[in-house]
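J.: Pasting the sequence and the predicted model now:
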Amino acid sequence: MNFFAYLFQDWRANRQNFKAQSVLFSFRLLQAFNRYTITKIIFYPYFMLYRFWVEWILGIELPRKLTIGKGLSLYHGQALVVNKSTIIGDNCVLRNSTTIGHKKLSDGTLSRSPRIGNNVDIGANVCIIGDITIGDNVIIGAGAVVTKDIPSDCIAVGNPARVLEKKN
């Protein structure tokens, strides 16, 4: 994938949502600069600008070490927090007030972060925490609290999240 295709890989998924397009373009540019030590040094002011603008002003925490597949869609990207160790697959949807990250274990250590498959649609106000795997083609309903694995091709809802039905 060439450099410009890499930067604009989320553009089509966020049609008519300039805020999401600009945030994801900035995120992809940040990741490109983060690959090499020399570019980290040269573009350090951009790293600070990204942090100030995207995280503090817009309220969207997408850290530079985060792994996201192509085609991510952000709907109403306010109060969105994603841990830097999370892995998100291709063509996923994240909505507002969603938290994805690790949890503190009983022995005081931190768990691994979630791994989210391809084509996952995450509703508003969802909390996904812990060392869990969410399969491909999953829909997670608004307000769900996911602390256990969800198999592929399912719809999960509730607190704690449970599989409502298997999709065809």
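T.: Ah, there it is.

J.: contacts, neighbours, all on C-alpha from now
T.: Fine.

J.: For the residue of the chain positioned farthest from its centre, which three-state class applies?
T.: Distance from the centre of the chain peaks at Asp107, with 27.3 Å (C-alpha atoms, centre = their mean). Assigned with DSSP: H, G, I helix; E, B strand; the rest coil, Asp107 falls in the coil class.

J.: Make sure Leu30 is actually in contact with Phe47.
T.: Yes - Leu30 is within contact range of Phe47, at 6.8 Å (criterion: C-alpha atoms under 8 Å).

J.: second one coming, line it up with the first:
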Amino acid sequence: MKTEKEKMLAGELYNALDPELTAERTRARLLLKALNESREDEPESRAQLIQELLPQAGPGLNIQPPFYCDYGTNIEIGANVFFNFDCTVLDVTPVRIGARTLFGPNVQIYAATHPMDARVRAEGLESGKPISIGEDVWVGGSVVICPGVHIGDRSVIGAGSVVTRDIPADVFAAGNPCRVIRPLDSQG
């Protein structure tokens, strides 16, 4: 029999009030509070908090607090990724972010979702769908990335977009819902 955490990570319906999951979220909340209150003039302390919160982060990760996530442990981040102010990652399933990807302020990455059937929602069950964002992607400010989305390498997502479906590599995409506007050449 799978644990609630195993169900969650597999994208199956699970009970988020499970004691193990509640304890892991509480741990993340305490680390986030410390990170979000950390001082610019204490970079070693901030780096230690980030490493503890996001153990699968590559070198050179730069987060401008405040930053928010559910667990942190389900986020895999490549080298030299930048998160501007006020970003949120709901990482109930794996969220993979490629190297050198840039996030504008207020980007929301939602791997979490809820059942469409109200009766199932009333039972307190939820689920998630993994998200992957390629290398060298630029995500503009206030973008929302919905559950299950894949964004290809080197693409640019315009500010304010709501990404509801996959975006291929090497394109500029924008809108609500986000759609490909044009291909990008090597000159951008």
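T.: Happy to help now that I have it. Computed from a predicted model, the values in this text were never measured in an experiment.

J.: Tell me how they score on TM after superposing.
T.: Laid over one another, the chains give 0.65 as their TM-score (TM-score structural alignment, normalised by the length of the first structure), with 126 aligned residues with a C-alpha RMSD of 2.7 Å.

J.: hmm, back to that, can you pick out the residue with more neighbours from Leu30 and Phe47 of the first structure?
T.: Leu30 (22 against 19; other C-alpha atoms under 10 Å).

J.: Quick one: map Gln74 of the first structure onto the second structure.
T.: Rather than Gln, residue 74 of the first structure is Leu. Under the alignment (TM-score structural alignment), Leu74 of the first structure pairs with Phe83 of the second structure.

J.: Now for that match: which residues touch it?
T.: Shown in contact with Phe83 of the second structure (C-alpha atoms under 8 Å, 6 or more residues apart in numbering): 62-64, 102-105.

J.: Aligned against the second structure, show me the partner of Arg112 of the first structure.
T.: By TM-score structural alignment, Arg112 of the first structure lines up with Lys129 in the second structure.

J.: Give me the neighbour count for its match.
T.: Neighbourhood size, Lys129 of the second structure [other C-alpha under 10 Å]: 22.

J.: Verify the stated contact: Val156 of the second structure with Glu135.
T.: No - assessed by C-alpha under 8 Å, Val156 of the second structure is found out of contact with Glu135, at 10.9 Å.

J.: more neighbours, those two?
T.: Val156 (26 against 23).

J.: Just list what the longest helix anywhere in the first structure packs against, helices and strands only.
T.: Counting by DSSP state H, the longest helix found in the first structure is helix 18-33. Other helices and strands packing on helix 18-33 of the first structure, by 3 or more C-alpha pairs under 8 Å, 6 or more residues apart in numbering; DSSP states H and E, are helix 3-7, helix 44-50, strand 73-75.

J.: tell me the most buried of these?
T.: Among those, strand 73-75 has the highest mean neighbour count (mean count of other C-alpha atoms under 10 Å), at a mean of 21.

J.: so where do the helices sit in the second structure?
T.: Going by DSSP H, the second structure shows helices at 4-9, 19-36, 43-53, 118-122.

J.: now for those, which one comes closest to Pro177 of the second structure?
T.: Ranking those by proximity to Pro177 of the second structure (C-alpha to C-alpha) places helix 118-122 first, at 24.4 Å.

J.: hmm, back to that, quick one: name whatever helix or strand follows the longest helix of the first structure.
T.: On the C-terminal side of helix 18-33 of the first structure, the closest following helix or strand by DSSP states H and E is helix 37-42.
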